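# Next comes the sequence, and after it the predicted model I'd like to discuss.
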Amino acid sequence: MISIRRCAAWRLKWPEGTPKTLTRSCSLHSAADSLSFITRDELAMKVTDPAQRCGLDYLIVDVREPWDYSRLHIRSAVNIPSPLMLTMPADALLDRLAAAAVRASGQQLDLTALPGQLIFHCTVSLVRGPTAAVRLIEILRTTRSIKDKPEISVLDGGFKSWAKAYANDRKLVEGSDAPSG
């Protein structure tokens, strides 16, 4: 269950032009039941578990700006900056997520399918990451084009927490600032 503090934090800063329905979707009653949090250690186990297949079982969506993503990011994460997540038409966003899953898995997949779990994060996962997750929950509630609805999660503590624990682990991070050798 989402804490009231976190849900209230999502409403602090909404980008200009954000649809009114998105603001309402952040209420504790609507999206909270569909959103879960995953710890950095749980996610690290998922990323390193050979039985968990990126693009099929899960997909990590980093909503930070491209320059932050390019410097250092969770291995296999895809970058869809939060302004795009919040303004892209619903069908285009679902297509982009499905295409990212196909690329991550390296397999030819049905483009009407999403991985079993979508994990969103930003720097600290208090505003952008949860807001993107809530937007996707609302899209999935109204669309019939996706066969199986994925679990939607947010990385607790965001990338800052992840980097604090794993910034020097080449199995868990990649980017221009990632450790070499």
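Okay, I see it.

# make it CA atoms for all contacts and neighbour counts henceforth
Will do.

# Find the centremost residue of the protein, please.
Per CA atoms, centre = their mean, the C-alpha nearest to the average position across the chain is that of F120, at 1.8 Å.

# Surely it and G157 touch.
No: with contacts counted by CA atoms under 8 Å, F120 stays clear of G157, the gap being 11.2 Å.

# D33 and L97: what is the separation?
Taking CA to CA, to the nearest Å as the measure, D33 falls 22 Å from L97.

# which residues sit in contact with L155?
Going by CA atoms under 8 Å, 6 or more residues apart in numbering, L155 touches 37-40, 43, 119-121, 125.

# and these, which two are the farthest apart?
L43 and S125 (14.2 Å; CA to CA).

# quick one, which of these two is more surrounded?
S125 (24 against 18; other CA atoms under 10 Å).

# can you pull the contacts of the nearest residue to that one once chain neighbours are set aside?
Distances taken as CA to CA, 6 or more residues apart in numbering place G158 nearest to S125, at 4.5 Å, with adjacent residues excluded. Contacts for G158 were tallied using CA under 8 Å, 6+ apart; they are 121-126, 129.

# try this one next to it:
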Amino acid sequence: MSFYTISDLGRITRDDLSQHLLSASPPPLPPHLAIVDVRDSDHVGGHIAGSTHIPSNTLDYRLPELLRVLRDKQTVVFHCALSQQRGPSAALRYLRERRREEERQREIEKEEGLKQQVVVLEGGFVKWQEKFGEDKRLTEAYAKDIWEHGYQG
């Protein structure tokens, strides 16, 4: 049984996330941050610079890899198109899997002084692209024509 619920998930605004990306040296991501994009076929048309695409339907078998790769990150941001279902669900699954390894993780946190924050991007990629879609520093592979009539998910 997991003790994590949706209320345990923090949120990050697109403006706050963009500031993290713009402060990165070297770009696109600061070393303490990871962004996990769990969109499926709606991933087409652009993505946040430096994000990792893990389609939601592959998350279960990719969780062990994510836990290993993201172990040293202070903040992990999950998002989907709207961050209403797939993004929060993926973040919860990630947190729950981390709980299974809690004893080992506590030792790592003691050694490294690391406490990982798992958050969801408010408004998902839909809101992100409305403001930052055409900013090549923040968004890669953006296709304006896909988004100009709104999200069709």
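Ah, there it is. Just so we're clear, the structure is a prediction, and the values are computed from it rather than from any experiment.

# where does the TM-score land?
Overlay of the two chains. TM-score (TM-score structural alignment, normalised by the length of structure 2): 0.76; 135 aligned residues with a CA RMSD of 2.5 Å.

# so where's the longest helix in structure 2?
helix 86-100 (DSSP state H).

# Please identify the buried residues of the following helix or strand past that one?
Later in the chain than helix 86-100 of structure 2, the nearest helix or strand by DSSP states H and E is helix 102-112. In terms of neighbour count (16 or more other CA atoms under 10 Å), helix 102-112 of structure 2 has its buried residues at Q105.

# do the same with stretch 7-23 of structure 2
Those would be 9, 11-12, 14, 17-18, 21, for stretch 7-23 of structure 2 by 16+ other CA under 10 Å.

# got it, and stretch 80-95 of structure 2?
Using 16+ other CA under 10 Å as the test for burial, stretch 80-95 of structure 2 gives 80-83, 86-95.

# and which of these is nearest E65 of structure 2?
Using CA to CA, the buried residues of stretch 80-95 of structure 2 come closest to E65 of structure 2 at Y94, 10.8 Å.

# Isn't that closest one up against L63?
Yes: in this structure, Y94 of structure 2 is within contact of L63 by CA under 8 Å, at 6.7 Å.

# Now do the same contact list for A143 of structure 2.
45-46.

# and it, what pairs with it in structure 1?
In structure 1, the residue matched to A143 of structure 2 (TM-score structural alignment) is D177.

# what's the helix or strand for that match?
Counting by DSSP H and E, D177 of structure 1 is found in no helix or strand.

# residues contacting the alignment partner in structure 1 of D8 of structure 2?
Mapped onto structure 1 by TM-score structural alignment, D8 of structure 2 lines up with S34. S34 of structure 1 makes contact with 137, 151-152, according to CA under 8 Å, 6+ apart.

# do the same with A24 of structure 2
A24 of structure 2 touches 30-31, counting by CA under 8 Å, 6+ apart.

# quick check, it in a strand?
No: A24 of structure 2: not assigned to a strand; according to DSSP: H, G, I helix; E, B strand; the rest coil it is coil.

# what about the aligned partner of it in structure 1, distance to A132 of structure 1?
Mapped onto structure 1 by TM-score structural alignment, A24 of structure 2 lines up with P50. Here the criterion is CA to CA. By it, P50 of structure 1 lies 28 Å from A132 of structure 1.
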